[in-house]
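S.K.: following is a predicted model, sequence given first.
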Amino acid sequence: MFLQKGMKTVSKLTISSAVLAMVLAACGDNENANSSGASNGGGGGEKKVKLRMIESLTSDTRTAELQKMIDAFEKANSNVDVELISPPFDQADNKIRTMLSAKEDIDIVEARDVNISEFVNNGYLEPLNDYAKNWSEYATVTKTALDVGSLGDKLYFISNGLYQRQLFYRADWLQEAGIAVPKTYEELVDASIKLTDKSKNRYGFSFRGGSGSNSVPESMVLTYNGANVNTDDSMFLKDGKSIYASPEAKQALDLYLKLFKEGSPADSVGWGFSEQVQAFTSGVTAFLLQDPDVINSLKDGMEEGTWATAPMPTGPSGIALISAGGAGWGITSFSAKKEAAWKLIEFLSDNEQNVEWSKSYGTIPIHSTATEDPFFNEGPYKTLLDMTADSNTFVNFKPPFIYPAYSKFGTLSMETGQRMLLGQATVEETLAAWAQFWVDAKAELDASK
């Protein structure tokens, strides 16, 4: 999300369970921590346990699916009651921060790749290593899923699904206009401009200038810097400079600005996730860069055959930098019911539950055994496998989740980016602000060590 989703190292594998493992790349106080929530229901005489959990990436469909899974857990564990708190999507992260900082009665929290460092730095999350090592299905959880929920050698949340971006496009529009599916960012911008017809309320690109807007310019700047990027510290080049302080960054951001001005709706300067997806499904835009959680919305809202997926666009050097990310369930450090909380997480995270969750919500499962299900290696998900199989072209990088300041970058980049899009700041001024943010963030991180 990344959702508001965040993004989350993936190595070359063959198309097997290991391949999907990479793509899945791009989540009662007296109970025993190694027992399975599905198989150990509470007895009649056991003390009733009340768990409170809060989710972050809320939507009506997602919350309903999560509640269905919780109901099944409660049926199998009659001594546990679970209260699910589902704030509105655009308020959820702030509400979670407020509740955690006040140490309110919350046992399970949906943490995300974009805020794991912040939460750990503030002491909000309990390490899960000792719980997970006794979990019978731990061995099939993919390395990518574990990396997303970890800092250093400590696991802080179990991913409930993984995200990895790909290109969604209107196959019917391209065929009608005789335009090939874009393979590069330059081709994407050119096609977006050609398909834009304001008199018909048709535009090329589903732009996102509001919350979460940093994902596309960040992806373009990374891809334009290509092999010069330090993939283990991706906001910096191999020479130590910020990715935003390079000539390639200006080339990428100039193209990004052109995409907005000539190939996107003017009001998309304020669009967030919902608006950009709605524009694509309603027939306003031709291209959308998003994670697989939009697939079900596209299936529900568009005619079969009118849309399709393609790999992420490449840059001038012929490569694209990609990553996987996700959110998942963690236990608060101040919970008095950690054993019961783990039992619920274990239940929600088992292969059966996670596969159903991924199918209904549109994420990539966290277990390598999901390759046995053709649902995930056919259709719109196949693009993700194709990218993983071609690691020479689609190079994986580690997003900067180790930086406590990372959660603040989204706000900074949105505000400064909007000023640039509206002509109130230059590309050079915008890049300078982004570069300085990461220089300061690195100094802060180094000082804390």
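M.R.: Now that the structure is in, tell me what you want to look at.

S.K.: for the rest of this, base every contact and every neighbour count on C-alpha atoms.
M.R.: OK.

S.K.: how many neighbouring residues does Gln424 have?
M.R.: 10 (other CA atoms under 10 Å).

S.K.: tell me the SS of it?
M.R.: coil (DSSP: H, G, I helix; E, B strand; the rest coil).

S.K.: Leu384 against Met22, yeah?
M.R.: No: if you go by CA atoms under 8 Å, Leu384 and Met22 don't touch, sitting 9.6 Å apart.

S.K.: can you give me the first-to-last residue distance of stretch 271-287?
M.R.: 15 Å (CA to CA, to the nearest Å).

S.K.: report the buried residues of that stretch.
M.R.: 271-273, 275-281, 284-287 (16 or more other CA atoms under 10 Å).

S.K.: which one among those gets closest to Tyr203?
M.R.: Nearest to Tyr203, judged by CA to CA, of these is Thr285 at 4.8 Å.

S.K.: contacts only, for Ser219.
M.R.: Counting by CA atoms under 8 Å, 6 or more residues apart in numbering, Ser219 touches 321-322.

S.K.: so how far is Ala18 from it?
M.R.: From Ser219 to Ala18 the distance is 25 Å (CA to CA).

S.K.: with Val439 instead?
M.R.: Here Val439 is placed at a distance of 36 Å from Ala18 (CA to CA).

S.K.: again with Gln276
M.R.: Going from Gln276 to Ala18 by CA to CA gives 33 Å.

S.K.: tell me which stretches of this structure form strands.
M.R.: With DSSP state E as the criterion, the chain has strands at 49-54, 80-85, 108-112, 150-151, 154-155, 158-163, 166-170, 203-205, 285-290, 307-310, 320-322, 325-331, 394-396.

S.K.: quick one: closest of the ones you listed to Gly301.
M.R.: Short answer: strand 307-310, nearest of these by CA to CA, at 10.8 Å.

S.K.: ok, structure two:
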Amino acid sequence: LDWYLDLFRKHKVTPPSVPTDGWRQIVEGFGRGITNTYLHNSGSAEEQKGFVGPQGFATVPLPLGPAKQRASFYFSETLTLFKAAKNKEGAWKFLTFLMDDEPNFMYCKTLGLLPARKSIADRPEFSKDPTLAGFVKSFPFSVVSPYLAYASWGGKLDSEGVPLFQQAMVGKISAKECLDRFAEVLTKNMA
């Protein structure tokens, strides 16, 4: 984490406002050319491409970190059949239909989602599109997020993880303290 924090603290390769920037400031900074690279999910790709145009935008897989490893997580779009559903058979038929190749391809393409099935992800509409190719190239080393089973993990990441990281960026807490405190948050909320 110190290596990453030092991009801001020592090397000054990020805008000075980074510790307090919210999502909108990051998006607008990218659009104005103040921020040239950031890490996010495929859901923001089209908006970003709109700022710089199709020729000026591409996604790339995460680079190797200092430990010569990288991690990329993928998440489920959580198509769910509820226990209390009144028409479980109809819902199951719909889910089964939606998981067939062509309906799943259209579902993902229409909603801007990345397909989890390799046979669909390898199609040119995903693998050759500069907006999506970086994500598709990440699939071989991606793992399912370990947090999917915990409904509130994303909220804890935003409400407690981001402020801890911001404090570490400006030197109020050490990288170790940031990680230790966030581990406590996750342990408490994921037990």
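M.R.: Received, thanks. It should be emphasised that the depicted structure is a prediction, and the values quoted were computed from it without experimental measurement.

S.K.: quantitatively, what TM-score do the chains reach?
M.R.: The TM-score (TM-score structural alignment, normalised by the length of the second structure) is 0.72; 185 aligned residues with a CA RMSD of 3.3 Å.

S.K.: got the buried residues of stretch 271-287 of the first structure as CSV, with distance to Ser360 of the first structure columns?
M.R.: Below are these laid out as CSV (distance: CA to CA, whole Å):
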residue, distance to Ser360 of the first structure
Trp271, 25
Gly272, 22
Phe273, 19
Glu275, 21
Gln276, 21
Val277, 17
Gln278, 19
Ala279, 22
Phe280, 20
Thr281, 18
Val284, 26
Thr285, 25
Ala286, 25
Phe287, 23
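
S.K.: between those, which sits nearest Leu155 of the first structure?
M.R.: Nearest to Leu155 of the first structure among these: Phe273, at 28.6 Å, using CA to CA.

S.K.: coming back round to it: can you list the strands of the first structure in a markdown table and add distance to Pro380 of the first structure?
M.R.: Converted to a markdown table, the strands of the first structure look like this (distance: least, CA to CA, whole Å):
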| stretch | distance to Pro380 of the first structure |
| --- | --- |
| strand 49-54 | 30 |
| strand 80-85 | 31 |
| strand 108-112 | 24 |
| strand 150-151 | 28 |
| strand 154-155 | 31 |
| strand 158-163 | 13 |
| strand 166-170 | 9 |
| strand 203-205 | 19 |
| strand 285-290 | 12 |
| strand 307-310 | 6 |
| strand 320-322 | 17 |
| strand 325-331 | 18 |
| strand 394-396 | 18 |
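
S.K.: how about the ones you listed, which one is nearest Leu445 of the first structure?
M.R.: strand 150-151 (13.5 Å).

S.K.: in the second structure, what range does that closest one match?
M.R.: Under TM-score structural alignment, strand 150-151 of the first structure corresponds to no residues of the second structure.

S.K.: what helices and strands are in contact with that strand?
M.R.: The helices and strands touching strand 150-151 of the first structure, judged by 3 or more CA pairs under 8 Å, 6 or more residues apart in numbering; DSSP states H and E, number zero.

S.K.: residue range for stretch 314-321 of the first structure in the second structure?
M.R.: The alignment of stretch 314-321 of the first structure onto the second structure (TM-score structural alignment) covers residues 64-71.

S.K.: now find how far off-centre the matching stretch is within its chain.
M.R.: Chain-centre distance of stretch 64-71 of the second structure: 17 Å, with CA atoms, centre = their mean, to the nearest Å.

S.K.: what of stretch 47-64 of the second structure?
M.R.: Centroid separation for stretch 47-64 of the second structure versus its chain: 14 Å, with CA atoms, centre = their mean.

S.K.: end-to-end on it?
M.R.: Start-to-end, stretch 47-64 of the second structure (CA to CA) is 26 Å.

S.K.: repeat that for stretch 354-367 of the first structure.
M.R.: 8 Å.

S.K.: report the buried residues of that stretch.
M.R.: Buried residues in stretch 354-367 of the first structure (16+ other CA under 10 Å): 354-355, 357-359, 361-367.

S.K.: how far does the longest helix along the first structure sit from its chain's centre?
M.R.: Across the first structure, the longest stretch assigned as helix under DSSP state H is helix 427-448. How far helix 427-448 of the first structure lies from its chain's middle: 23 Å, per CA atoms, centre = their mean.

S.K.: list the buried ones in that helix?
M.R.: 427, 430-431, 433-435, 437-438, 441-442.

S.K.: any idea how many residues pack against Phe73 of the second structure?
M.R.: As a burial measure, Phe73 of the second structure scores 13 neighbours (other CA under 10 Å).

S.K.: quick one: residues contacting it.
M.R.: 142-145.

S.K.: and Ile26 of the second structure, by the same measure?
M.R.: So Ile26 of the second structure contacts Thr35 (CA under 8 Å, 6+ apart).

S.K.: which residue in the first structure aligns with it?
M.R.: By TM-score structural alignment, Ile26 of the second structure lines up with Gln276.

S.K.: its match and Ala435 of the first structure, how far apart?
M.R.: As judged by CA to CA, Gln276 of the first structure and Ala435 of the first structure stand 27 Å apart.

S.K.: could you pull out the helices in the second structure for me?
M.R.: 2-9, 23-31, 45-52, 88-99, 101-111, 118-121, 124-127, 133-138, 153-156, 162-169, 175-189.

S.K.: distance to Pro63 of the second structure added to these, as a markdown table?
M.R.: Output for those, formatted as a markdown table (distance: least, CA to CA, whole Å):
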| stretch | distance to Pro63 of the second structure |
| --- | --- |
| helix 2-9 | 13 |
| helix 23-31 | 20 |
| helix 45-52 | 18 |
| helix 88-99 | 32 |
| helix 101-111 | 26 |
| helix 118-121 | 21 |
| helix 124-127 | 18 |
| helix 133-138 | 10 |
| helix 153-156 | 24 |
| helix 162-169 | 21 |
| helix 175-189 | 21 |
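
S.K.: out of those, flag the one nearest Ala71 of the second structure.
M.R.: Checking the helices of the second structure against Ala71 of the second structure by CA to CA gives helix 133-138 as the closest, at 8.8 Å.

S.K.: how distant is that closest one from the center of its chain?
M.R.: With CA atoms, centre = their mean, you get 12 Å for helix 133-138 of the second structure.

S.K.: once aligned, what mean separation remains between that helix and the first structure?
M.R.: By mean CA distance after the TM-score superposition for the first structure, the fitted helix 133-138 of the second structure averages 3.8 Å away from its aligned residues in the first structure.

S.K.: that helix packs against which elements?
M.R.: Helices and strands touching helix 133-138 of the second structure, by 3+ CA pairs under 8 Å, 6+ apart, are helix 124-127.

S.K.: what helices or strands is the helix it packs on leaning on?
M.R.: Using 3+ CA pairs under 8 Å, 6+ apart: helix 124-127 of the second structure touches helix 133-138.
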